Structure formats: structure tokens, C-alpha cells
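build me a model:
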Amino acid sequence: MKKNRYTEEQIIGILKRHEAGVKTADLCREHGISAATFYSWKSKFGGMDVSEAQRLKAMEDENRGGELSLHGEALKAVIRKNGWSLPV
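Below you'll find the model as predicted:
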């Protein structure tokens, strides 16, 4: 998984500067990001505070863990159905 270059706090700071009137092109050039990246950040973090962004990330991490455990349970069910043995 790719490590993020910017934290949620930094992203929200960049978006706040945009709301204050700094042009998108100037922000993108200054921070070395594309306009597509900026607008994807805006759609995900627009209007959020730092605490809300941290809570969102915590929920995403929790959901990711749940998906992995469900995936593992589904694989175990397929193995049992086919009569294969599970490694101990």
C-alpha cells in the first residue's frame, strides 16, 4: 500500500487556503500535486475539520479489518465445502 505524502491535517490546511481565496493552480504548483488530486481531496475532505478527518480514517481502517476477516471466513467455508483440510 502506498504511503500518503500528506497527512489529513495538511490536506485540510491546503483546502482551507483554497476556501480563503488562493487559486487552485497556485496551490497545486506550490505543493506538487495535480488538479485531479486536489479535487479528489476536496470531494473527500471538503468542509471537514481535522478531528472529523481523523474519525473518518479510523472508521475506514476498522471497516478494512472487517472486510479481511469476512474474506478469510469465506475462504475457510469454501475449503470445508470442498473437503480440503485446513492447515494447522
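
every contact and neighbour count from this point should use C-alpha atoms.
Will do.

could you report the neighbour count for Ile14?
Ile14: 20 surrounding residues under other Cα atoms under 10 Å.

list the contacts of it.
The contact partners of Ile14, taken as Cα atoms under 8 Å, 6 or more residues apart in numbering, are Leu27.

could you also give me the structure for this next sequence, so I can compare it with the first?
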Amino acid sequence: MARKRHSDEDVLKLLREIELKLTGGSDVASACRSVGISDATYYNWRKRFGGMGRSQLSEMRSLEKENGRLKKIVAELELDKLILKESLNYLKPRA
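Model prediction:
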């Protein structure tokens, strides 16, 4: 069976549908089956997106983007630091 990739908005929508079915008296397995996902996927999504709204989702995306940018900056600074250390060791007089 081919894997489907759901967008974050789709995940939130499916989680809301499942929650409505659960409040209606359905069990987790049948609610998940009705929307076309496994119960393991439901629990993973609920762990990641549980209680999150659309505004929080967009904030999370922007924070992840900012985090990636900062990680790149740190990696570049570490590389510069190593280059400077090597050049300092090369220029240091040996006794």
C-alpha cells in the first residue's frame, strides 16, 4: 500500500474528526479506520499536534525555520573557529 503524506493542516483536520467520533461514542480503532489512518498514526499525531490550533501550527513552523537558520549560523561559526585555530597553531613559533 502506498504511503500518503498529509499536510499539517490535514493532520489537524483529521484529528478533529477523530475527536468528534470519539465523543460520539466510537472507539479509537473504528474512528481511525473511518478517516483512513492507523491507530498508531493517530497516537503519533496526537503526541505531536495534540491541542494545537492553526495559529500555533504556523508559530511552530516559523520557530522550526528560525531554528534551522540558527543551526546553520552556528555550524558556520564553528568552521570559522576551527580554521582560525589551525592558522594560529601554524603561525605559533615552535621552541
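
where's the longest helix anywhere in the second structure relative to the chain centroid, distance-wise?
When the second structure is parsed with DSSP state H, its longest helix is helix 54-91. Computed by Cα atoms, centre = their mean, to the nearest Å, the chain-centroid distance of helix 54-91 of the second structure equals 18 Å.

repeat for stretch 77-95 of the second structure
Here the centre of stretch 77-95 of the second structure is set off from its chain's centre by 38 Å, with Cα atoms, centre = their mean.

counting neighbours, what do you get for the corresponding residue of the first structure for Lys85 of the second structure?
Matched by TM-score structural alignment, Lys85 of the second structure corresponds to Lys81 in the first structure. Applying other Cα under 10 Å, we find 9 residues neighbouring Lys81 of the first structure.

so which helix or strand takes in Tyr6 of the first structure?
Tyr6 of the first structure belongs to no helix or strand when assigned by DSSP states H and E.

burial count for it?
Under the neighbour criterion other Cα under 10 Å, Tyr6 of the first structure is assigned a count of 10.

which residues touch it?
With contact set as Cα under 8 Å, 6+ apart, Tyr6 of the first structure has no partners.

does Glu9 of the second structure lie in a helix or a strand, and which?
Applying DSSP H and E as the criterion places Glu9 of the second structure in helix 8-23.

what does Arg33 of the second structure give?
Using DSSP H and E, the element containing Arg33 of the second structure is helix 28-35.

quick one: list the elements packing against the very next helix or strand once past that helix.
In the C-terminal direction, the helix or strand that comes right after helix 28-35 of the second structure (DSSP H and E) is helix 39-49. Taking 3 or more Cα pairs under 8 Å, 6 or more residues apart in numbering; DSSP states H and E as contact, the helices and strands that helix 39-49 of the second structure lies on are helix 8-23, helix 28-35.

check the offset of helix 39-49 of the second structure from the chain's centre.
Worked out by Cα atoms, centre = their mean, helix 39-49 of the second structure lies 13 Å from the chain centre.
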